[in-house]
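1. only geometry, no sequence info:
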């Protein structure tokens, strides 16, 4: 019996997926949860064979969960489901060594078969997503610029970043200005958004 934990914040999709999986004689849904924090608890409690994770959900994202599972050395296979065919996201998923990376609009039969295939030791990636790997852009940001955008994403101000990193406010502003220029953004918030979509922060 393949034991599965499903983490998906869209209730309709989560409910439909759970209902359909329960028709399969060799699959058992151990838990179905709406966010990353509950998913982490469920994975530790139920020790599933496979977890199906939405890439973007409240609390902990699917990619962050995949990294936690790997860091904790849990045997659970990880499948990410997404509506986004973004090369940066796929690269992050590959770096986290996930076994499956599927688009949400794949037929349900494809997803069910993918669960069986990853349990058998295969890696399954939606065809459209595999093509995105070859369109991956090189990250133009320096390590410091990435750091500045990550802290900005957390809501930190220039003053807070300068204190946290022991840099002058002017230096922080220079790094942020450079990042904004490289990403052809209009503001630091837009720069964060662009970098995040491309999987660079």
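-> Looks like it arrived, so ask away. All values reported here derive from a predicted model rather than from experimental measurement.
2. When you work out contacts or count neighbours from here on, use the C-alpha atoms and nothing else.
-> Will do.
3. list the helices and strands the longest helix along the chain packs on?
-> When the chain is parsed with DSSP state H, its longest helix is helix 169-182. Counting contacts by 3 or more CA pairs under 8 Å, 6 or more residues apart in numbering; DSSP states H and E, helix 169-182 packs against helix 143-153, helix 158-165, helix 188-197.
4. Please identify which of those helices is closest to residue 12.
-> helix 188-197 (25.2 Å; CA to CA).
5. Same question for that closest one: list its buried residues.
-> Using 16 or more other CA atoms under 10 Å as the test for burial, helix 188-197 gives 188, 191, 192, 193, 194, 195, 196.
6. For residue 117, state which of these is nearest.
-> residue 196 (30.3 Å).
7. Tell me who's in contact with the closest one.
-> By CA atoms under 8 Å, 6 or more residues apart in numbering, the contact list for residue 196 is empty.
8. Next one: the spatially most central residue of the chain relative to residue 184, how far apart?
-> Most central in the chain under CA atoms, centre = their mean is residue 63, positioned 2.8 Å from the mean C-alpha point. Using CA to CA, to the nearest Å, residue 63 is found at 26 Å from residue 184.
9. same check, this time on residue 170
-> Taken as CA to CA, the span from residue 170 to residue 184 is 21 Å.
10. Same check on residue 173?
-> 16 Å.
11. Same drill for the two, tell me which one is more crowded.
-> It is residue 173, of residue 173 and residue 184, that has more neighbours when counted by other CA atoms under 10 Å, with 17 against 12.
12. The more buried one against residue 158, yeah?
-> Yes. Counting by CA atoms under 8 Å, residue 173 does reach residue 158; the two are 7.0 Å apart.
13. let's bring in a second model and compare:
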């Protein structure tokens, strides 16, 4: 962020280490632009904080820097109505230009990130898969999910297996984590 301050028109007023502190700092400083240094900050999704900043400080513009992450996570970031989304390894001059554009009211989206999010065939969960995963995340077992959704136990297992595959997860617990981090559930 120090590189941003080399331009006389950009001042960094705060830096935070975790997603929880984003809203606290934004409320304190009321910046023109909040730069989220990654979708995943200290192992915690920053997307809920983005939604809180949008709600509490609607005049504040948001620019997210993303690493190479799962298309589902990128789609979730885009769905939070951010004003800018760039790769986190963007050249400092490109970042400074993006900050200026976002502050001026323009939207800045890295075309490679958008293409990755839009064209990936994996990661697209159906509404029913989301319902099943949400209930599993809430602690319901397969038979309870089947009962609640009026499905067979085999169908519930198929939906859960499908979510693991589509999200590129290692197992059901990992699928729940990915879905939570990306704002799907």
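-> That came through, no problem. Everything numeric here is computed off the predicted structure, so don't read it as measured data.
14. Kindly provide the TM-score of these chains.
-> Scored against TM-score structural alignment, normalised by the length of the second structure, the superposed chains reach a TM-score of 0.76; 178 aligned residues with a CA RMSD of 3.4 Å.
15. just to revisit the earlier point, a markdown table please, covering the buried residues of helix 188-197 of the first structure and showing distance to residue 90 of the first structure.
-> A markdown table is the format used below for the buried residues of helix 188-197 of the first structure (distance: CA to CA, whole Å):
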| residue | distance to residue 90 of the first structure |
| --- | --- |
| 188 | 24 |
| 191 | 20 |
| 192 | 18 |
| 193 | 17 |
| 194 | 15 |
| 195 | 14 |
| 196 | 12 |
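16. right, and out of those residues, which lies closest to residue 76 of the first structure?
-> Closest to residue 76 of the first structure, out of all of the buried residues of helix 188-197 of the first structure and judged by CA to CA, is residue 196, at 26.6 Å.
17. burial count for residue 102 of the second structure?
-> Count around residue 102 of the second structure with other CA under 10 Å applied: 22.
18. show me what contacts the aligned partner of it in the first structure?
-> Using TM-score structural alignment, the equivalent of residue 102 of the second structure in the first structure is residue 118. With contact set as CA under 8 Å, 6+ apart, residue 118 of the first structure has these partners: 77, 99, 100, 124.
19. now the second structure: which of these match?
-> Of the contacts of residue 118 of the first structure, the ones still in contact in the second structure (both residues aligned by TM-score structural alignment, their matches' CA atoms under 8 Å) are 77, 99, 100, 124.
20. so can I have CSV of those residues showing secondary structure, distance to residue 68 of the first structure and neighbour count?
-> Output for these, formatted as CSV (DSSP: H, G, I helix; E, B strand; the rest coil; distance: CA to CA, whole Å; neighbours: other CA atoms under 10 Å):
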residue, secondary structure, distance to residue 68 of the first structure, neighbour count
77, strand, 12, 23
99, coil, 15, 23
100, strand, 16, 26
124, strand, 21, 19
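21. Dump the residues you listed to TSV, plus distance to residue 58 of the first structure.
-> Listed next are these as TSV, based on distance: CA to CA, whole Å:
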residue	distance to residue 58 of the first structure
77	21
99	22
100	21
124	25
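22. Between which two of those is the distance greatest?
-> For these, the maximum inter-member distance is 11.4 Å, found between 77 and 124 (CA to CA).
23. Touching both of the two, which residues are there?
-> 99, 118.
24. what separates the residue in the first structure that residue 160 of the second structure lines up against from residue 148 of the first structure, distance-wise?
-> In the first structure, residue 160 of the second structure lines up with residue 180, judged by TM-score structural alignment. To residue 148 of the first structure, residue 180 of the first structure is 11 Å away according to CA to CA.
25. cool, and residue 194 of the first structure?
-> 14 Å.
26. Likewise for residue 167 of the first structure?
-> 11 Å.
27. ditto for residue 187 of the first structure
-> 13 Å.
28. Can you pick out the residue with more neighbours from these two?
-> residue 148 (24 against 15).
29. Which residues are in contact with the more buried one?
-> Counted by CA under 8 Å, 6+ apart, residue 148 of the first structure has contacts 161, 172, 175, 176.
30. who are the neighbours in contact with the second one?
-> Which is residue 172 of the first structure. 148, 158, 161, 162.
31. The second one matches what in the second structure?
-> To tie it back to what came earlier, the one meant is residue 158 of the first structure. Per TM-score structural alignment, residue 158 of the first structure is aligned with residue 141.
32. same deal with residue 24 of the first structure?
-> Counting by TM-score structural alignment, the partner of residue 24 of the first structure is residue 7.
33. Could you report the neighbour count for that match?
-> Considering only other CA under 10 Å, residue 7 of the second structure is surrounded by 11 other residues.
34. Where do the helices of the second structure begin and end?
-> For the second structure, helices defined by DSSP H occupy the ranges 20-29, 47-56, 71-79, 92-103, 111-119, 127-137, 142-149, 153-166, 172-181.
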